[in-house]
Structure formats: C-alpha cells, structure tokens
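S.K.: any chance you can model this:
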Amino acid sequence: MQAGERQQAILQLLNARGRLTIAELSTRMSVSDMTIRRDLAQLESDGLLSRTHGGAIRLQSGSFEPPLALRTRLHAEAKRAIAAEVAGELVDGQTLVLDGGSTGMAIAEALLGRRLTVCALNLRVADILAASAQTTVMVPGGRIRPEEHSFIGPSAERTLADHRFDTFVMTVSALDVTAGLTEWNVEDAAVKRAALASSGRCLVACDSSKFGQTAFARIGGLDAADLIVTDAALDAEAGQAVQAGGTLLRLA
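M.R.: Below you'll find the model as predicted:
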C-alpha cells in the first residue's frame, strides 16, 4: 500500500471512529510504528487530524461539517465511480444545476468536454467546468461561503427561481430513510431547495458512508430524488430500506 492510499485509509477509519492508536494502525496496515508516525505527522501538517500520545483524534466531532480538505481525501475512489455513473445519466444539450463539495468536484471533472449548460452552485465546480469550451457555465450569484466557496443567500435562490433546468445533480451531507436528505449548513440547504424547485429531475450523488446519517438542515424527503447514485460498498440492508420507499437506487 502506497503512502497516499494508506493515509486515505487512516482518515476514513478516523472519521468513522474518532480516535485511533499507532499500534492498531501499524497492525492493520502491516507497516512499522515509525511509518504510521510519519503518516500521522503528514496528515496533521495538512490540517486533517490532531496527534495525541500514541495515536490521533479526529479534529471535529460528528456534529460538525468536516473541512473540505478532509472530505476530498475521504472515499475518493468511490466518488470517482459515482461521478462516472452520473455523467452517463446526462444527455448532451441538457441544462442542469450541479452542486458543490468533493463529490460535486468529481462530477465536474467527469463532465469535462460535454455539451451542457451547467449552473454551478460552487466556485470550484465552475472553475473546473470553465476549462471546457463545449460547456456553457453559469453561476447563480449571491454571497460566497468562506472555505466551501458555495453560493449562498437570497440572490442565489432568486436566480435559480428565475430559470428552469432539466436536472439537478444534488450532493448531500447525509441521507436517512426517516430524516431524508440533509445538509450541514442551513444556507447551503436553502440554495439546494431552490435548485430542486427549479429542476425537472433530481439526481442525488452520495457516497455510501453518508447513508443512515443525519445532518443539521433538511433539504427534503427521499421522495425528492428521482435517482440516488452511490458506491458498491453500500450495506445491503441500507439499500433495501431506501428502495422500500420507492426511491430508485443505483450502485456505481
């Protein structure tokens, strides 16, 4: 296992458990304690964890939005698979709204070179798509949320309300059969609701780690999604629970 792969595995374990020891990581990864110490030092330098005596802890509790730098490193392969599946669902000539975050960025990469009109809800996503002359990129205006670079506020919501799109490709912070589709940030959730109301179809892109989880602000019920695309690591029971409510689910 290369250092990058090992560090991603460490982050995913830490995100799930909150605290890890060097000894257990060394055993799990089949490398020396010194190698794990170097990995933890690098990840701490990147601002992704905090080292403790004999191990490491997650920077935030599960009640807060993880930083984008961390989310980009987590489940990267799954997000690329989801992005490829989502890209295959879209037809050239369509108009769509594309959400932000690490999954939205992966989808933007998968759409490069496509003949689409895309309203990007995030500056980073807009910048990726703008590299393609075949893609028409628009942004909704409003305020830019620090660090996340998403567009938020009444101006962004009004711009979305003034247009009609074929598809909204939505990313979410959490997905639960009872709580529905939820988001960490209230203002991001409001923009997503506006995009949902302005789109003929909603395609939710969500990696399997977010199933059965709940974030702070509700976007809508699972019935708001015409299709949910996730990765093949999804627990079978969780997938059956989603489909039991009538929601179409596809594994990338």
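S.K.: when you work out contacts or count neighbours from here on, use the C-alpha atoms and nothing else.
M.R.: Will do.
S.K.: how is Ala65 assigned, secondary-structure-wise?
M.R.: Check again: residue 65 is Glu, not Ala. On the three-state scheme (DSSP: H, G, I helix; E, B strand; the rest coil), Glu65 is labelled coil.
S.K.: so who does the closest residue to it other than its chain neighbours touch?
M.R.: If the residues on either side of it in the chain are set aside, Glu65 comes closest to Trp184, at 5.7 Å by C-alpha to C-alpha, 6 or more residues apart in numbering. By C-alpha atoms under 8 Å, 6 or more residues apart in numbering, the contact set of Trp184 is Phe64, Glu65, Ser173, Ala215, Phe216, Ala217.
S.K.: try Ala217
M.R.: Ala217 neighbours (C-alpha under 8 Å, 6+ apart): Thr182, Glu183, Trp184, Asn185, Val186, Ala189.
S.K.: now for Val204, how many residues are close by?
M.R.: Residue neighbour count, defined by other C-alpha atoms under 10 Å, stands at 24 for Val204.
S.K.: surely it touches Ala224?
M.R.: No: checked against C-alpha atoms under 8 Å, the pair Val204 and Ala224 is beyond contact range at 9.2 Å.
S.K.: ok, the residue nearest the centre of the chain to Asp231 distance?
M.R.: Against the mean C-alpha coordinate of the chain, by C-alpha atoms, centre = their mean, the closest residue is Thr103 at 3.8 Å. Summarising the geometry, the distance separating Thr103 from Asp231, computed by C-alpha to C-alpha, to the nearest Å, is 12 Å.
S.K.: and for these two, which residues touch both?
M.R.: Counting by C-alpha under 8 Å, 6+ apart, the residues touching both Thr103 and Asp231 are Lys79.
S.K.: now do the helices in the stretch 51-200 of the chain.
M.R.: Along the stretch 51-200 of the chain, the stretches classed as helices by DSSP state H, counting those that start in this stretch are 68-73, 76-89, 101-110, 123-129, 154-161, 186-197.
S.K.: just these: most buried one?
M.R.: helix 101-110 (a mean of 23; mean count of other C-alpha atoms under 10 Å).
S.K.: okay, and Val242 sits in which element?
M.R.: Val242 is part of helix 236-244 when elements are defined by DSSP states H and E.
S.K.: list the contacts of the helix or strand that that helix is followed by.
M.R.: Proceeding N to C from helix 236-244, the next assigned helix or strand is strand 249-251, under DSSP H and E. The contact list for strand 249-251 (C-alpha under 8 Å, 6+ apart) reads Ile82, Leu227, Ile228, Val229, Thr230, Asp231, Ala232, Leu234, Gly239, Val242, Gln243.
S.K.: before we go on, could you also do this sequence so I can check it against the first one:
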Amino acid sequence: MSSEARLKKLSELIMKKGSLSVQDLADEFQVSDMTIRRDLKKLEQSGLFQRYHGGIRYVREELPVQRESQSMEEKKRIAEFCLTLISSNDSIFLDSGTTAHCLAVALAESSLQNVTVITNSLTTAYALRYARNVSLYMAGGEFRINSQAFLGSKSRMFLEGLYVNKAFVGTSGVIESGFSTFSFSDAETKQLMIQSSELSCIMADSSKFGKRSMNLFATIDSVDMVVADNGLSDYWAKIFKDKGVDLRLV
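M.R.: Down below sits the predicted model:
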C-alpha cells in the first residue's frame, strides 16, 4: 500500500473510531510503530486530528455555524463580487463552503433570471429554497453532519456528467503549491467542480493564506480566478500574477 493510500485509510479509520493507539494502527496496517508515528504527524497537520502519548484522536472539523462567524464581512464582500460574475441563464456550481452560502443568499435576492445552481451543500440549497430565479439541483450522496454537505461516490457520480459555465469553490487553506481542504471526499468534489466548468473561481478570505489542510484539490495555475479580500499581502498577489491567475481583491 502506498503512503498516500495508507494516510487515506488511516484518516477514515480514526474518524470512525474516534481515537486509536499507535500499536493498534501498526498492527492494522502491518507497518512499524515509527512509520505510523510519521503518518500521524502528517495527519495532525490537517487540524482534524490531535496526537497524544501513544495514540491519536479525531477532533472533528468546525461546524458550519463556527466557520460562519469567522471573517464574515470579508466573505460577504467576496460573495457580492462573485455575484457580478454570474449572468442570467448561467449554470453554476456552488460548493459547501460558507462563502458559497453567502453567494447563494445574494443570488436569491438578485435580479438575475433562470440561473441553474448545482450544489452538494444542504445549507446552500436551503438558502435557495424559495428563489424563483433559480433552478436548483442537489448532488446527493452520504450526508456529513459537520460540513452539512453530501459527499462520497454517489455525489461524485452526479457531478461527473455535468459541465457548467462557472464554478465557485471555497478553500480551507492556500499555500504556494495550491488550495487544500480538510477531507478527501470534499477535495474530490471541489476538484470535479473546477474541472467541469468554463470558469473556475476560488473564493478565499485572507485568513486562509499561508495555511494548509491535509488534502490538496487544485494547484494555483489550474484555476482561472481567485477572489480575496483586500487584506491579502503583496507576496500572494505576486504569486498569482506570476502564475497567470486573475486575482480580484474586494
């Protein structure tokens, strides 16, 4: 089993069990304690896991209500700008991030007409439930309580057959090598949305820059546009310029 495959299996097992010892994991994967300790150190960097003496525990990702309270004004400004990128009769992807939810709220109140929205987010779908200017489609699958999103193979199967005008995708972290998120399933969903759109747009407030979650879902130069708040440093602005990515600060 490759190191990457083992990390994926490790994270899934720890999430399921809650906590496990180094010895249990070494026995399960038939590798040395030292190998497991190296793997656990990598998993801890995602923010979803916490090592303790002799083992590791799942600390869970933030609930949507917790994430919504962080950088909310910046997220609303980003969402309001992204609304100007949408035209009547467009088809768009919205992921399960809080900025995508802000964009859904703005879209529901806008004068745009006949916009088709495909999302895997329950909270985003709820924001659009009465929007007469929107045709709403849900990418169903396994429901994850923490993220209030549908993920997994069924959700991917739904998305794989689609191609839309624009994809609006959030991120948990931005580093020089790309954009990342907490879970493998979420990374796969975001990647599909980016690949299946004419214009892919990453929405990221400045607090996300310089942070990395465990799962990279896109490189810097694989997206068309990044929309961030005006607190972003010149260092990051130069990186996007050098990569030929359209950066909009709001």
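S.K.: tm score of chain vs chain?
M.R.: Structural agreement between the overlaid chains, expressed as a TM-score with TM-score structural alignment, normalised by the length of structure 2, amounts to 0.73; 192 aligned residues with a C-alpha RMSD of 1.7 Å.
S.K.: sorry, back to before: who does the helix holding Val242 of structure 1 touch, helix- and strand-wise?
M.R.: Helices and strands touching helix 236-244 of structure 1, by 3 or more C-alpha pairs under 8 Å, 6 or more residues apart in numbering; DSSP states H and E, are strand 249-251.
S.K.: read off where the strand it packs on ends up in structure 2.
M.R.: Alignment note (TM-score structural alignment): strand 249-251 of structure 1 is matched to residues 247-249 of structure 2.
S.K.: for Tyr163 of structure 2, give me its contacts.
M.R.: Taking C-alpha under 8 Å, 6+ apart, we find Tyr163 of structure 2 in contact with Ser196, Ser197, Glu198.
S.K.: likewise for Tyr58 of structure 2?
M.R.: Contacts here follow C-alpha under 8 Å, 6+ apart; on that basis Tyr58 of structure 2 touches Ile14, Met15, Gly18, Ser19, Leu48, Phe49, Gln50.
S.K.: count the neighbours of the closest residue to it other than its chain neighbours for me.
M.R.: Residue nearest to Tyr58 of structure 2 in three dimensions, not counting chain neighbours: Phe49, with 4.6 Å by C-alpha to C-alpha, 6+ apart. Using other C-alpha under 10 Å, Phe49 of structure 2 has 23 neighbouring residues.
S.K.: do you know how far Phe49 of structure 2 is from Glu12 of structure 2?
M.R.: 11 Å.
S.K.: equivalent analysis for Cys82 of structure 2, please.
M.R.: 34 Å.
S.K.: residue in structure 1 paired with Glu74 of structure 2?
M.R.: Looks like Glu74 of structure 2 aligns to Ala78 there (TM-score structural alignment).
S.K.: residue contacts, its match?
M.R.: The neighbourhood of Ala78 of structure 1, defined by C-alpha under 8 Å, 6+ apart, consists of Asp207, Thr230, Asp231, Ala252.
S.K.: now intersect those with the strands, please.
M.R.: Counting by DSSP state E, the members of these that fall within strands are Thr230.
S.K.: hang on, the earlier thing: what does the residue nearest to Glu65 of structure 1 align to in structure 2?
M.R.: Following TM-score structural alignment, the counterpart assigned to Trp184 of structure 1 within structure 2 is Phe182.
S.K.: give me the buried stretch members for stretch 25-34 of structure 1, please.
M.R.: Of the residues in stretch 25-34 of structure 1, those with enough neighbours to count as buried (16 or more other C-alpha atoms under 10 Å) are Leu25, Ser26, Asp33.
S.K.: looking for the alignment partner of the last one in structure 2.
M.R.: Read that as Asp33 of structure 1. Under the alignment defined by TM-score structural alignment, Asp33 of structure 1 corresponds to no residue in structure 2.
S.K.: and Asp33 of structure 1, how far from Asp39 of structure 1?
M.R.: When distances are taken as C-alpha to C-alpha, Asp33 of structure 1 and Asp39 of structure 1 turn out to be 10 Å apart.
S.K.: Leu122 of structure 2 contacts Asn146, correct?
M.R.: No: Leu122 of structure 2 is beyond contact range of Asn146, at 11.3 Å (criterion: C-alpha under 8 Å).
S.K.: out of the helices of the stretch 51-200 of structure 1, flag the one nearest Leu20 of structure 1.
M.R.: Distances from Leu20 of structure 1 to each of those were compared using C-alpha to C-alpha; the shortest belongs to helix 68-73, at 16.4 Å.
S.K.: which among the contacts of Tyr163 of structure 2 gets closest to Ser91 of structure 2?
M.R.: Ser197 (9.2 Å).
S.K.: can you count the residues close to the closest one?
M.R.: Burial of Ser197 of structure 2 is recorded as 19 neighbouring residues (other C-alpha under 10 Å).
S.K.: go on, Val174 of structure 2?
M.R.: Other residues within reach of Val174 of structure 2 by the criterion other C-alpha under 10 Å amount to 24.
S.K.: which residues are in contact with the counterpart of it in structure 1?
M.R.: Under the alignment by TM-score structural alignment, Val174 of structure 2 pairs with Leu175 in structure 1. Going by C-alpha under 8 Å, 6+ apart, Leu175 of structure 1 touches Leu181, Thr182, Lys210, Phe211, Gly212, Gln213, Thr214, Leu222.
S.K.: shared with structure 2, which of those residues?
M.R.: Taking both residues aligned by TM-score structural alignment, their matches' C-alpha atoms under 8 Å as the threshold, the shared contacts between this structure and structure 2, drawn from the contacts of Leu175 of structure 1, are Leu181, Thr182, Lys210, Phe211, Gly212, Gln213, Thr214.
S.K.: for the counterpart of the fourth one in structure 2, which non-adjacent residue is closest in space?
M.R.: I take that to be Phe211 of structure 1. In structure 2, the residue paired with Phe211 of structure 1 according to TM-score structural alignment is Phe209. In space, not counting the residues next to it along the chain, Phe209 of structure 2 is nearest to Val174; the distance is 4.6 Å by C-alpha to C-alpha, 6+ apart.
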